[in-house]
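[1] what's the 3D shape of this:
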Amino acid sequence: MADRDVELLALLRDFDDPQHIERPRGYEPRLLRTRFSALVARLESDFATPCDSEQDTQDSSEYGRVHVPAEATTAGTRIVVCVSKFGDLALVCADNPGAFLGLQEAQDLGELDIADLEKVHRTLVDLGYVVVPEELLERDYEGPSALWCHRPTWWQRYFGSC
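    Next up, the predicted model:
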């Protein structure tokens, strides 16, 4: 396992609080809304197009999603950015979470251009998000929270629901 993955798994464990499944202690939706709005505006500017977004996801630890339309990307596949209610975590994927076995597969299949991906990553980092690879989030969940999924993953813990 790469050093970065070890660090990110440690971060995921640090955020894990069994008393707060859907949102962290001290959750401040106003602050998330402000940063999320900045994310949408920046992606719209970077890709020179309106981006659909959804926020304040109910019954989920995911705060919201931004969709960069396929027509605005070099490869012609939409890019989806998911933002968690926990720890400024963000996930970037081609088309939709789970559509590919991670960003590398999407790139290998010609569905994701590296320049587009770098543009999204730069925006997320500039806004203070921590980008977690989908491959890491698909690992089995091994934290203290009681998740009632058949096979819980870190993605379900921080971006989904069980």
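
[2] contacts, neighbours, all on C-alpha from now
    Will do.

[3] Look at the residue lying closest to residue 65 once chain neighbours are set aside and give its secondary structure.
    Ranked by C-alpha to C-alpha, 6 or more residues apart in numbering and with sequence neighbours excluded, the top spatial neighbour of residue 65 is residue 82, at 4.5 Å. Look at residue 82: counting by DSSP: H, G, I helix; E, B strand; the rest coil, its state is strand.

[4] Next, the second sequence, to be compared with the first:
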Amino acid sequence: MAEETDIDAVLRAADRAQGPYHLQFPDGFDHHRALARVQALTERLRADFDCPCVVDTGVQDASFHATVAVPAEATAAGEQITMRLTNPGDFAVVAAEQPGCPVDPDEAEASGP
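    The predicted structure is shown next:
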């Protein structure tokens, strides 16, 4: 029988590890802390862009807990800035559009960066 490679060992260990009881967020996820961080981010963006931001914290059954958007009118490029805050880790996806709603690729290429 062939020897087990390192990756095989890692995959077998992952199979044996107890996972979370839910798929949307990791064990130990602190929803109150996450919402406090959303509030702090929103206040900072409101001050930096001198405008109210659109905040959605009513997200369900997803790997993120909030979306915060700076309106296009408040940005120098005239494009909305959208941040989606993830459940695992303190990460964010930042886009000049609504994440998950791709624009027409030909239109995006023609408009440049």
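
[5] TM between them?
    Laid over one another, the chains give 0.70 as their TM-score (TM-score structural alignment, normalised by the length of structure 2), with 89 aligned residues with a C-alpha RMSD of 2.0 Å.

[6] and the counterpart of the residue nearest to residue 65 of structure 1 in structure 2, how far is that from residue 110 of structure 2?
    When structure 2 is aligned by TM-score structural alignment, residue 82 of structure 1 is paired with residue 84. Note on residue 84 of structure 2: its distance to residue 110 of structure 2, by C-alpha to C-alpha, to the nearest Å, is 26 Å.

[7] Just want to know which of those two has more residues nearby.
    Neighbours per residue, other C-alpha atoms under 10 Å: of residue 84 of structure 2 and residue 110, the larger number sits with residue 84, 21 against 9.

[8] what ranges do the strands span in structure 1?
    Assigned by DSSP state E, the strands in structure 1 fall at 52-55, 62-68, 79-84, 89-94, 130-131.

[9] Including distance to residue 36 of structure 1, could these go into a markdown table?
    Supplementary listing: the strands of structure 1 in a markdown table, determined by distance: least, C-alpha to C-alpha, whole Å:
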| stretch | distance to residue 36 of structure 1 |
| --- | --- |
| strand 52-55 | 8 |
| strand 62-68 | 8 |
| strand 79-84 | 8 |
| strand 89-94 | 11 |
| strand 130-131 | 13 |
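
[10] just so I know, which of the ones you listed lies nearest residue 12 of structure 1?
    strand 89-94 (9.0 Å; C-alpha to C-alpha).

[11] what is the orientation angle of that closest one with strand 79-84?
    160 degrees (axes from the mean of the first three to the mean of the last three C-alpha atoms, to 10 degrees).

[12] ok, and for strand 89-94 of structure 1, which residues are buried?
    89-94 (16 or more other C-alpha atoms under 10 Å).

[13] now swap in stretch 32-42 of structure 2 and tell me
    Buried residues in stretch 32-42 of structure 2 (16+ other C-alpha under 10 Å): 34, 38, 42.

[14] Counterpart of the first one over in structure 1?
    Meaning residue 34 of structure 2. Checking TM-score structural alignment: residue 34 of structure 2 goes with residue 32.
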